[in-house]
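Engineer: Provided below are the primary sequence and the corresponding predicted coordinates.
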Amino acid sequence: MSKRLSYLLCLIATLPVIARANFSDLTCDDSARLNETLTDVMGAERQGQGLREPETVLEVWVTAGTGDFMVVQTYANGTSCIVALGEHWEATDHNPA
């Protein structure tokens, strides 16, 4: 796991947790604060998003320099949760209609 991704996990673990889940990989926080952490601390950019449910959006955040990526689930109540982490993100040129 890259050093920046490890740093992100440690940083987010110290933030106040707003919501809890049944599995330990889930980290939740206020959406604005989590977005700020991803952009300002990690240097990540949102690469895409899509509607999962009427009040839930899934977002993919990527750190270009390292290829680390995070899948963030954002709720209408102002809470966002990192639901998956990975490395070696590879964008595709395919653009579906």
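Structural biologist: Yep, that arrived. Residues are numbered from 1 along each chain as shown.

Engineer: When you work out contacts or count neighbours from here on, use the C-alpha atoms and nothing else.
Structural biologist: Will do.

Engineer: can you give me the strands for this structure?
Structural biologist: Under the criterion DSSP state E, the chain carries strands at the ranges 27-30, 45-53, 56-63, 68-75, 79-86.

Engineer: and the fourth one, what does it pack onto?
Structural biologist: Taking 3 or more C-alpha pairs under 8 Å, 6 or more residues apart in numbering; DSSP states H and E as the contact definition, the neighbouring helices and strands of strand 68-75 are strand 56-63, strand 79-86.

Engineer: try it against this one:
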Amino acid sequence: MLKWLAVVFLSSASMVGATTPIGEVICAPSDEMLSRLAQQYGSERQASGLRGREQVMEVWTDDRGDWTMVVRYASGTSCIVAMGEHWIDFAPHDPA
């Protein structure tokens, strides 16, 4: 799944030269990126946090345990900076 996701994003998104666990940073307009993660890959945003005034870090996961770390910029661009497998959520879930 992860290799397929990377291939699809690499074939249609711009790349920014950087050394990351996925080899390249994969960038696209935020709407497109988030739509693909949710609709095409069944991922859901599990966590987010601010990284300065113009960046939001997000972790997206799917029901198979694959995860994707996305940086969403105020400019309207999002970049996948890391992805992996076997995500485990240790946070307690509210049963309500």
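Structural biologist: Nice, thanks for sending it over. This is a predicted model, so every value here is computed, not measured.

Engineer: picking that back up, mean neighbour count and distance to residue 93 of the first structure for the strands of the first structure - can I get that in TSV?
Structural biologist: Formatted as TSV, the strands of the first structure follow (neighbours: other C-alpha atoms under 10 Å; distance: least, C-alpha to C-alpha, whole Å):
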stretch	mean neighbour count	distance to residue 93 of the first structure
strand 27-30	22	31
strand 45-53	13	13
strand 56-63	21	16
strand 68-75	22	18
strand 79-86	19	20
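
Engineer: want to throw these into TSV with distance to residue 17 of the first structure?
Structural biologist: Formatted as TSV, the strands of the first structure follow (distance: least, C-alpha to C-alpha, whole Å):
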stretch	distance to residue 17 of the first structure
strand 27-30	5
strand 45-53	22
strand 56-63	19
strand 68-75	14
strand 79-86	10
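
Engineer: so what's the corresponding residue of the first structure for residue 3 of the second structure up against?
Structural biologist: Under the alignment (TM-score structural alignment), residue 3 of the second structure maps onto residue 6 of the first structure. Contact criterion C-alpha atoms under 8 Å, 6 or more residues apart in numbering gives no residues in contact with residue 6 of the first structure.

Engineer: picking that back up, may I see the helices and strands packed on strand 68-75 of the first structure arranged in JSON lines, with distance to residue 22 of the first structure as well?
Structural biologist: Shown next, in JSON lines, are those (distance: least, C-alpha to C-alpha, whole Å):
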{"stretch": "strand 56-63", "distance to residue 22 of the first structure": "18"}
{"stretch": "strand 79-86", "distance to residue 22 of the first structure": "12"}
